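A.B. asks: Provided below for reference: sequence and predicted model.
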Amino acid sequence: MDQPADDRAVSPSRTSRLFLMALALAAGLVAVDQLTKWWAVGLAGRAPINVIGELVRFRLTYNPGAAFSIGTEYTWVLTLFAAAAVGTITYVARRVTSRAWAVGFGLMLGGAATHLLDRLFREPGFARGHVVDFIDYGPFVGNVADIALVVGVAVMFVLNLRNIPVSGPAAKASPDRSDDAA
């Protein structure tokens, strides 16, 4: 007996392909982020480089804390949070049934993984490493991973507003529905 087209849309093989897509996006993001940080470390001791006037500049900083340098004295705790985030995102991303959710999870996973790598392997030491930030835009200084995390959260926020589930029966909706999974 043939399966309806809607059932094939959420088949285990489709879910596996979407998970692999999220992993590939995350791996690509880690590579790009780490390469740009390698380049940025070369800016040490240099004056900021204006990209768009003083609105966007390249300026090397090392952040021992979380966003906005919160918790600078608890770098090892942030390392544990980053490891938990990578594990949780990977676990949940295995269930995605939508390309849009796969993209959101891929961006989040890549951003969290590259921050975890910084925490584990950068100075001043294992699990106490500082994140390399170099994109200075006004009151904030960040990196490629930070941008990916913000975009990933925005994608997930929009998907939630549109009531598109991560997985499950609603993803089987007919193609003409306006809230169909992307």
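C.D. replies: Here it is on my side, so go on.
A.B. asks: switch to C-alpha atoms for all contacts and neighbour counts from now on
C.D. replies: OK.
A.B. asks: Now do the contacts for the closest residue to His115 other than its chain neighbours.
C.D. replies: Leaving aside its chain neighbours, His115 sits nearest to Val131 (6.5 Å; criterion: Cα to Cα, 6 or more residues apart in numbering). Contacts for Val131 (Cα atoms under 8 Å, 6 or more residues apart in numbering) come out as 62-64, 115, 118-119, 122.
A.B. asks: hold the first one in mind and look at this next one:
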Amino acid sequence: MKTKPAAFAAAAAVLVLDQLTKLAMRHILLDGVPRDILGSVVRVTLRYNTGAAFSLGWGGPVILSVFTVLASVFLVRYMLKIEGRKKVLWLGVVLGGAVGNLTDRLIMGKVTDFIDIGSTGWRWPTFNVADIAICIGGIAVFFLFKGSKRLEVPTKENQT
């Protein structure tokens, strides 16, 4: 499979998985009522988020939607220009997550979150499959680019 189509397939897979899990949780769960999966450590709790990832409250749906559209356009353009199968595939994963949350914002004006992790007295902000894709994809991209050799700028010393 060629790298660029595979990256867009990865983005589509993340988008579909994200939207299907959100749809299922909206039909199964009551808003704000947790259901334990692994005791109280891992549970599903339906929440709606008008802020940024992990229910961070800055911005509104319009600002975040515009930012996400711009970031998605940048990702697509960058994916088409760069080389490196792993880099392009992981950027596709990030793109799928971004478009997943954007889809919620455009359709509902808010993002559906449902993965709820924590313990007594402390809980991580509720999140979703798109958030996981953005975070894991972003970390993978960081390490892949960090490990890349940088282009050496020609100087008088290294031109001989």
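C.D. replies: Thanks, I have it. In this text, all values refer to a predicted model and were calculated from it rather than measured experimentally.
A.B. asks: Kindly provide the TM-score of these chains.
C.D. replies: With the length set by TM-score structural alignment, normalised by the length of structure 2, the two chains reach a TM-score of 0.83; 144 aligned residues with a Cα RMSD of 1.9 Å.
A.B. asks: Please produce JSON lines containing the contacts of Val131 of structure 1, extended by neighbour count, secondary structure and distance to Thr79 of structure 1.
C.D. replies: Listed next are these as JSON lines, based on neighbours: other Cα atoms under 10 Å; DSSP: H, G, I helix; E, B strand; the rest coil; distance: Cα to Cα, whole Å:
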{"residue": "Tyr62", "neighbour count": "17", "secondary structure": "strand", "distance to Thr79 of structure 1": "15"}
{"residue": "Asn63", "neighbour count": "20", "secondary structure": "strand", "distance to Thr79 of structure 1": "13"}
{"residue": "Pro64", "neighbour count": "24", "secondary structure": "coil", "distance to Thr79 of structure 1": "10"}
{"residue": "His115", "neighbour count": "27", "secondary structure": "helix", "distance to Thr79 of structure 1": "8"}
{"residue": "Asp118", "neighbour count": "23", "secondary structure": "helix", "distance to Thr79 of structure 1": "9"}
{"residue": "Arg119", "neighbour count": "29", "secondary structure": "helix", "distance to Thr79 of structure 1": "6"}
{"residue": "Arg122", "neighbour count": "17", "secondary structure": "coil", "distance to Thr79 of structure 1": "12"}
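A.B. asks: how about those residues, which pair is most distant?
C.D. replies: Tyr62 and His115 (12.0 Å; Cα to Cα).
A.B. asks: and the aligned residue in structure 1 for Ala10 of structure 2, which of the three is it?
C.D. replies: Counting by TM-score structural alignment, Ala10 of structure 2 lines up with Leu25 in structure 1. Secondary structure assignment for Leu25 of structure 1 (DSSP: H, G, I helix; E, B strand; the rest coil): helix.
A.B. asks: Over to the one 5 residues further on?
C.D. replies: The three-state label for Val30 of structure 1, taken from three-state DSSP, comes out as helix.
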